[in-house]
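Q: Model the structure of this input:
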Amino acid sequence: MKNLQAGDLDRVIHLIKPTPKESRFGGPGTEVEYLPENGVKVWANRKDEIAGASEEVEGKRVTAVSLVSFSIRYRSDINPTWRIVEEGGQVYNIVHVAEQGRRQWLVIKAKHHD
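A: All right, here's what the predicted structure looks like:
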């Protein structure tokens, strides 16, 4: 991967962390939800990973899966439980987060089910 420059960050993405859903008894439950107000917007660079494209079976349906890399400025709080939402509304599940450079950039690998 080439050295990233600030000018390479050409799109805005929304990083959303999971929030525990309340159980029917009012306490924290075991399920999570992704609320836009629990996220942050950041500038990113997107790269489609051709080698990561595949198909997965969901129930009785086969769906296409796209693997995408997003590069953002370094943040210490992002992890694979978060999701990414692009400006067009596409939702990605984060698969892997890796630091590039010494706390300079984060490369986030994410999946999108078509």
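Q: C-alpha only now, for contacts and for neighbours.
A: Noted.
Q: how far is the longest strand anywhere in the chain from where the chain is centred?
A: The strand that spans the most residues within the chain, counting by DSSP state E, is strand 39-58. How far strand 39-58 lies from its chain's middle: 7 Å, per CA atoms, centre = their mean, to the nearest Å.
Q: for that strand, packing partners?
A: Counting contacts by 3 or more CA pairs under 8 Å, 6 or more residues apart in numbering; DSSP states H and E, strand 39-58 packs against strand 11-16, strand 61-73.
Q: If we go by neighbour counts, what in that strand is buried?
A: Buried residues in strand 39-58, counted by 16 or more other CA atoms under 10 Å: 39, 43-46.
Q: and this one, so I can compare the two:
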Amino acid sequence: MAKALQAGDLDCKLSLFTLDTHKNGKGESIGQSESPFVQNLSCRKRERGGVETGGDGSGSPAASRETAYGLVDFDIRYRMDLLPTMILYCEGIQYDILNIHAMAGTRRQWLTIETQKHD
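A: Just a heads-up that it's a prediction; the model follows:
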């Protein structure tokens, strides 16, 4: 059985930002900027991989290809105010949030943020 996550295992720091949309006097979008939501949040970083099969849509085996991509999970203390639309930075790298869920069996003690490196 795997060891339960403890506060001493949180050995990285992450920052979360919200994306604000700016509008002109006519209500038209003129740009976006990031606003800090939380900075220097302690976390545990776990990297895992995946493979995606894609192609040109023809369905032929010759046209399909496999692409490797890196998924990264961040484990943090439980919070209720996080959204998947936020932007996550860790060690200077931007990540897209795919999913946020409570860690199984922890009763609101830990959250897992599933991410993918931003292209």
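Q: Once they're superposed, tell me the TM-score.
A: Superposed pair, TM-score by TM-score structural alignment, normalised by the length of structure 1: 0.75. Supporting alignment: 105 aligned residues with a CA RMSD of 2.9 Å.
Q: quick one on the thing from earlier: now do the longest strand of structure 1: everything it contacts.
A: Applying CA atoms under 8 Å, 6 or more residues apart in numbering, the contact partners of strand 39-58 of structure 1 are 8-17, 62-73.
Q: Take the buried residues of strand 39-58 of structure 1 and write them to a markdown table, including distance to residue 91 of structure 1.
A: Converted to a markdown table, these look like this (distance: CA to CA, whole Å):
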| residue | distance to residue 91 of structure 1 |
| --- | --- |
| 39 | 13 |
| 43 | 16 |
| 44 | 15 |
| 45 | 16 |
| 46 | 14 |
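Q: Which residue is the nearest non-sequential neighbour of residue 85 of structure 1?
A: residue 91 (4.6 Å; CA to CA, 6 or more residues apart in numbering).
Q: Nearest to residue 101 of structure 1, out of the helices and strands packed on strand 39-58 of structure 1?
A: Residue 101 of structure 1 sits nearest to strand 61-73 of all those, at 10.5 Å, using CA to CA.
Q: Just the buried ones from the contacts of strand 39-58 of structure 1?
A: Neighbour-count burial (16+ other CA under 10 Å) is assigned, among those, to 9, 12-17, 66-73.
Q: For those, which two are the farthest from each other?
A: Going by CA to CA, the pair spanning these furthest: 66 and 73, at 22.9 Å.
Q: OK, contacts around the residue nearest to residue 85 of structure 1?
A: Shown in contact with residue 91 of structure 1 (CA under 8 Å, 6+ apart): 83-85, 112.
Q: let's see it at 10 Å
A: 14, 83-85, 110-114 (CA atoms under 10 Å, 6 or more residues apart in numbering).
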